[in-house]
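[1] Got a predicted model here, sequence first, then my questions.
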Amino acid sequence: MTIDTLDEAYRRLHRTGPEFEGWLSNHGPMAVEALVHHGHDAGVHRWLDSYLDRLDELPRGVNPIDDWRAALGDPKRTGDWLAYFARTVAETPWRTVLATWWPRLLPGIAASATHGVIRVGHAVRALRDHTTPDRVTELGQALAYWAARWQPVPGAGAAAGTSGVADASDRLPRVPCQDGGIRDRLTQLSDVPGWPTALAGLRPPTGPDDAPRLLAEVVHRASLDFLRFGHANPVMLVHTVTAPTAVLRTLPELAPELWLPSLDAAWSATAAVTAAYAPAGGATPPPITVDSAEEAFDRASRNGDEHVVKLADAVVDVYAGTGDRSALAAAVYAAQLI
């Protein structure tokens, strides 16, 4: 990995806000981290040259964050949150900041269609690879975005059922009106018959040490489900894979007592986005042949869409853990759809 490439890319991006055109998420920090992580350094600045033109300036803070609980989930305080975390990560070791704020932010994992937690997951991986001031700054901006858009999943709680991941996924109901933005769709979940039961139906792990294994199963299943459902809304359904991946990557930096609630939150995010965007009946995707993880990511990189790149980054991890080429096919399918 070329350290300077990612730090330079972060430096260019940190002058921009976490959203643009009103509410769209700035995927730049996540995409460039994935590209560099997979050795595609050479194309990062060229990709950024075109992407940066779409972005807004970094919002400035007005009122300091005093009561953090009251400010959670208030997008009008985005600039204030950015200032708060810029100061926090400058004064406190990044692992301490993560340990303090992860349990505070985790219940609001649906923030900005899960982009808050996804951006944090990419930042944590970059810091684990190499700690630099620019990567610390990125973690601060990622946490600030999560805090500003903090949003719980209705009905979320601890897994308490008897179903494995595949059965639990198959039993998820759908919102009655799959229209509008994610906030409108998630609001419907409270009134969906059987939603709380389906969400709690996942069999819990045998203990904290079993949580990473079960979370990896959630990611694996979501990648296969993308092949069945991705045609319906490929951009949004990418997050059924990338959100739990972000949590899974962060687990090694968290105390074991946070692993079970992290699993529960990740499952709730995947389940909620599935319920909000996946059709009730799946389709059979066209035959897709992909021979290696490198090929899958190369094809995603050539496609260039930030969602395709992030999905490829996630399913390469799935393949590394399972050897299942069908997971890699999800990234190729996304490149065909987006």
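    Perfect, thanks for sending it.

[2] Please count neighbours and contacts with C-alpha atoms only from this point.
    Noted.

[3] Return the residues in contact with Leu258.
    Pro103 (Cα atoms under 8 Å, 6 or more residues apart in numbering).

[4] Just give me the neighbour total for the nearest residue to Ala266 once chain neighbours are set aside.
    Nearest non-adjacent residue to Ala266, counting by Cα to Cα, 6 or more residues apart in numbering: Pro244, 4.9 Å away. Using other Cα atoms under 10 Å, Pro244 has 32 other residues around it.

[5] got the contact list for Pro244?
    Here Pro244 is in contact with Leu215, Val218, Val219, Ala266, Trp267, Ala269, Thr270 (Cα under 8 Å, 6+ apart).

[6] Show me the helices in the stretch 151-300 of the chain, by range?
    For the stretch 151-300 of the chain, the helices defined by DSSP state H, counting those that start in this stretch occupy 165-170, 182-188, 195-200, 211-229, 234-237, 239-250, 259-277, 293-303.

[7] dropping in the other structure now:
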Amino acid sequence: MDSRNDSRNPQKAPLTGGAGSPATDGTLDEALERIHVAGPERDGWLSNHAPMAVEALVRHGRAETVHPWLDRYRDKLEDMPRPLTPVTGKNWREALGDPRRIADWALWFERETADRPWREVLTEWWPRLLPGIAGGATHVVIRVGHAVRTLLTTEETAPRVTELAHALGYWAARHQPITGLRALPAPAGAAAALDAVAPVPDRTAGIEARLAQLTALPDWPAGAGQAPDPETARTRLVELVTAATHRYATHGHSDPVMLVHAATAPNAVLRTLPALPRTLWAPSLAAAWSASAAVTAAYSALTPVAAPGPVPAGPEEIFERAAAHGDDHTIKFTDTALDIGDERALVAAVRSIELNTPFL
């Protein structure tokens, strides 16, 4: 059986378990409660990776590492900013994309998810937020993807719903559309399309300056503007995540931290699809491609290297190595690589462990 199909079915990859399991012993909820007093950013723009990393650690059976990891990470956290003006059903458009309103947006989505089922809130806001998928260096959608995966496969506890509220609020505050791009002819297949993405000319600045240099992207997978049906959209999204994960092994050395998002951002979208109406799957694919291609243009190595040889370890051991390594991006990328599950994805995961600086 294709491991990708198996891992994409939330019912086949549950986080829940029996008494005393990581899902039921309170570890995740305790960690999220610790995290939610902090804001989603620090130092003005760097993302708080804690909720995403701890979710991955718990999911892969490393719950005992969560609180020690958070103890080390807490120096990277800042308090949630003070609210400015409440977001309402009438003024939300003017607040969209305003990072000064991070706390306002978090409170808005806390109220929304308290008053309505979280799936209903997600369905309403997903198409509004989707054009700004590049915001926060794509961490906005990645955080949502981790939150939704938990809610789809575990009990809907208050901290887990609050995590989705904060993730959506972060996305709304950092909403950053990429507009005005020309559509270039694209080769068939996600791997070839990523290879066809032209690098931005100036790579000395941060991600916002790099994204501002984008003028065109290959028109994959839509072709002549024809949206695929929902099942085809999902299949192509799996193809994109697979290609971006594999590609890291040969192109991640230039910027091993930032290039992981070419895979983890579309994978966050893929994780969210089961919670969305099928009518939103095709636009979700298009947005995921724009995010993955933009990160590729900004951070992929100009000259590839040969991929390492076969890995002498299985998925569980590789994730244990990532957890011991401790770097948040490495943990999240390895989590995505295990979703793919094939040999090339595991090679890429090991490569991320080798390239990134350990967080000890």
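    Perfect, thanks for sending it. Bear in mind that the values here come from a model prediction, so they are computed numbers and not experimental data.

[8] do you know how far the counterpart of the residue nearest to Ala266 of the first structure in the second structure is from Arg143 of the second structure?
    Under the alignment (TM-score structural alignment), Pro244 of the first structure pairs with Pro266 of the second structure. For Pro266 of the second structure, the distance to Arg143 of the second structure equals 12 Å [Cα to Cα, to the nearest Å].

[9] just Pro22 of the second structure next, same as before
    20 Å.

[10] Which one of these two is surrounded by more residues?
    Arg143 (29 against 21).

[11] isn't that one right next to Ala50, touching?
    No - counting by Cα atoms under 8 Å, Arg143 of the second structure does not reach Ala50; the two are 9.6 Å apart.

[12] Around Lys332 of the second structure, how many other residues sit close by?
    Per other Cα under 10 Å, the neighbour tally for Lys332 of the second structure reads 28.

[13] residues contacting the aligned residue in the first structure for Ala244 of the second structure?
    Under the alignment (TM-score structural alignment), Ala244 of the second structure maps onto Ala222 of the first structure. Applying Cα under 8 Å, 6+ apart, we find Ala222 of the first structure in contact with Thr240, Val241, Thr270.

[14] ok, of these, which one's closest to Ala90 of the first structure?
    Closest approach to Ala90 of the first structure among the contacts of Ala222 of the first structure (Cα to Cα): Val241, at 31.6 Å.

[15] where's the counterpart of Ala323 of the second structure in the first structure relative to Glu295 of the first structure, distance?
    Under the alignment (TM-score structural alignment), Ala323 of the second structure pairs with Ser301 of the first structure. From Ser301 of the first structure across to Glu295 of the first structure, the span is 10 Å (Cα to Cα).

[16] Neighbour count for the two, which is higher?
    Under the criterion of other Cα under 10 Å, the comparison of Ser301 of the first structure against Glu295 puts Ser301 first, with 25 against 13.

[17] State the distance from the counterpart of Glu124 of the second structure in the first structure to Asp67 of the first structure.
    Aligning on TM-score structural alignment places Glu124 of the second structure opposite Thr100 in the first structure. Separation of Thr100 of the first structure from Asp67 of the first structure (Cα to Cα): 15 Å.
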